[in-house]
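[1] Pasting the sequence and the predicted model now:
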Amino acid sequence: MSRRITANVYLSLDGVVEAPENWHFPYHDDATQQAVTAGLQAADTLLLGRKTYDIFAATWPDRDGEMADWFNFTPRLVVSSTLRDPQWKNTTVLAPERLVEELSELKQQPGRAIAVHGSIRLVRTLLDHGLLDDLVLMLHPLVVGSGQRLFPENGPRLPLRLRAATTFGSSIQSLTYSKDN
């Protein structure tokens, strides 16, 4: 059995994924926190794009608690053509031109899931190459209006199958989609 790559994405009703720190927290509650934590605990590797890595590396090392411990001690892979010496411990840099090959190999190795958080360009790349197994959307009950969207306007057709759905008291819906194959 191969390892699964699972992307966890905060999403508004109009498809915006950009800057969730500006709109997510009014909807965050203990139940959504438990769901996010359970998703993290199912993984033993974190995969990030460079921008998300920079945000996380500036945030998590100075925090403590269960979630901070997971982010700080779990091995991380960051996709970057410019990062040479990552300062955040447990970080390995993957070259974008070797991403598909390296992740294909990593998926065949023993281990738990590989979690992707944010990193929308990376999520799109994984989807384009058939490497993303699960897409967990935390759908927020608001229209943001502007910002980067999860899927490009003229993107490829991508059949997915809804595998799980949960509605939290905050009205966030957690929707887990898998490749339809």
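    In hand now; what should we look at? Numbering: from 1, shown residues only.
[2] going forward, measure contacts and count neighbours with C-alpha atoms only.
    Noted.
[3] OK, contacts around the residue sitting nearest the centre point of the chain?
    The centroid of the chain falls nearest to residue 117 when counting by Cα atoms, centre = their mean (2.3 Å). When contacts are counted by Cα atoms under 8 Å, 6 or more residues apart in numbering, residue 117 touches 7, 8, 9, 46, 47, 48, 52.
[4] which residues of the protein fall in strands?
    Assigned by DSSP state E, the chain shows strands spanning 5-12, 43-49, 76-79, 91-94, 113-117, 134-140, 160-167, 173-179.
[5] could you redo those as a markdown table and give each row distance to residue 124?
    Shown next, in a markdown table, are the strands of the chain (distance: least, Cα to Cα, whole Å):
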| stretch | distance to residue 124 |
| --- | --- |
| strand 5-12 | 10 |
| strand 43-49 | 11 |
| strand 76-79 | 13 |
| strand 91-94 | 17 |
| strand 113-117 | 11 |
| strand 134-140 | 11 |
| strand 160-167 | 14 |
| strand 173-179 | 13 |
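[6] before we move on, the earlier item: same list, the contacts of residue 117, but as JSON lines with distance to residue 65 and neighbour count please.
    JSON lines is the format used below for the contacts of residue 117 (distance: Cα to Cα, whole Å; neighbours: other Cα atoms under 10 Å):
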{"residue": "7", "distance to residue 65": "23", "neighbour count": "28"}
{"residue": "8", "distance to residue 65": "20", "neighbour count": "23"}
{"residue": "9", "distance to residue 65": "22", "neighbour count": "21"}
{"residue": "46", "distance to residue 65": "18", "neighbour count": "22"}
{"residue": "47", "distance to residue 65": "21", "neighbour count": "28"}
{"residue": "48", "distance to residue 65": "21", "neighbour count": "27"}
{"residue": "52", "distance to residue 65": "20", "neighbour count": "17"}
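[7] one more structure, for comparison:
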Amino acid sequence: MGRIISNFFIALDGVVEKPETWHMPYFNDEMGAIIGSGMQTNKAFLMGRKLYEEWSAHWTASTDEIADYFNTIPKYVVSSSLRDPAWNNTTVVPGDPEAVRAVKDGVDGDIAMSGSATTARWLLAHGLLDELRLLLHPIAAGEGQKLFEGNATHKLELADCTTLSTGVLNLAYRPVS
């Protein structure tokens, strides 16, 4: 059975949107190794429709090693409106918890999920997220979508924590039942 692991670059104020505007000064070989390690264990990728549209346009036009990774890994898109995905190795999954559970049952290994706070919150609310990995940057982004918005409460336990030389915290949390 697969485990869904959500990954985010996150600012101290909870912002996860547009990390390209605040994240890069903190990127170094340490962080690259953490990201690379996660990519090596991933057997599939789960995303929402908006991220699918953004990433399929970007990665299909790219030719580097990371593009090869995203273009070949099995991808599952949670969507009720996407009908004919053109991106290689993509399967559309209806936006209901049982369909996502079926994906988890069918994948032997980690299923990465990134880039959509909305999808991460939906997975948490339905008991589908197995781990939340955050690279917490020592910056307040000031504006943008936050990982947690609204009134929902999600109890998490710290599973792992390391500090990078840049002051970024590499955090892993697991939902508490």
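    Perfect, I can see it now. Every value quoted in this text rests on a predicted model; they were computed, and no experiment measured them.
[8] Now the TM-score, please.
    Put the two chains on top of each other and the TM-score (TM-score structural alignment, normalised by the length of the second structure) is 0.93; 177 aligned residues with a Cα RMSD of 1.4 Å.
[9] still on that earlier bit, show me what the residue nearest to the centre of the first structure lines up with in the second structure.
    Residue pairing (TM-score structural alignment): residue 117 of the first structure is matched to residue 114 of the second structure.
[10] Please apply the same query to residue 78 of the first structure.
    Applying TM-score structural alignment, one finds that residue 78 of the first structure aligns to residue 77 in the second structure.
[11] wait, that match sits on residue 46?
    Yes - contact status for residue 77 of the second structure versus residue 46: in contact at 5.9 Å, counting by Cα atoms under 8 Å.
[12] Relative to the whole chain's centre, how far out is stretch 155-169 of the second structure?
    16 Å (Cα atoms, centre = their mean, to the nearest Å).
[13] Show me what residue 177 of the first structure aligns to in the second structure.
    Residue 177 of the first structure maps onto residue 173 in the second structure, with residues paired by TM-score structural alignment.
[14] before we move on, back to that, any shared contact partners between residue 77 and residue 46 of the second structure?
    Contact criterion Cα under 8 Å, 6+ apart; no residue bridges residue 77 of the second structure and residue 46 by contacting each.
[15] and the alignment partner in the second structure of residue 138 of the first structure, what does it touch?
    By TM-score structural alignment, residue 138 of the first structure lines up with residue 135 in the second structure. Going by Cα under 8 Å, 6+ apart, residue 135 of the second structure touches 7, 8, 9, 10, 168, 169, 170, 171.
[16] Of those, which is the nearest to residue 158 of the second structure?
    Closest approach between those and residue 158 of the second structure, by Cα to Cα: residue 171, at 7.4 Å.
[17] ok, now how distant is that closest one from residue 156 of the second structure?
    Using Cα to Cα, to the nearest Å, residue 171 of the second structure is found at 12 Å from residue 156 of the second structure.
[18] So which of the two has more stuff around it?
    Set side by side, residue 171 of the second structure and residue 156 show more neighbours around residue 171, with 17 against 14, by other Cα atoms under 10 Å.
[19] Contacts only, for the more buried one.
    Taking Cα under 8 Å, 6+ apart as the contact definition, residue 171 of the second structure lies against 133, 134, 135, 136, 158, 159, 160, 161, 162.
[20] which pair in those residues spans the largest distance?
    136 and 159 (14.8 Å).
[21] List the buried residues for stretch 165-175 of the first structure?
    168, 172, 173, 174, 175 (16 or more other Cα atoms under 10 Å).
[22] Generate JSON lines for those, with distance to residue 33 of the first structure as supplementary columns.
    Shown next, in JSON lines, are these (distance: Cα to Cα, whole Å):
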{"residue": "168", "distance to residue 33 of the first structure": "10"}
{"residue": "172", "distance to residue 33 of the first structure": "11"}
{"residue": "173", "distance to residue 33 of the first structure": "13"}
{"residue": "174", "distance to residue 33 of the first structure": "12"}
{"residue": "175", "distance to residue 33 of the first structure": "15"}
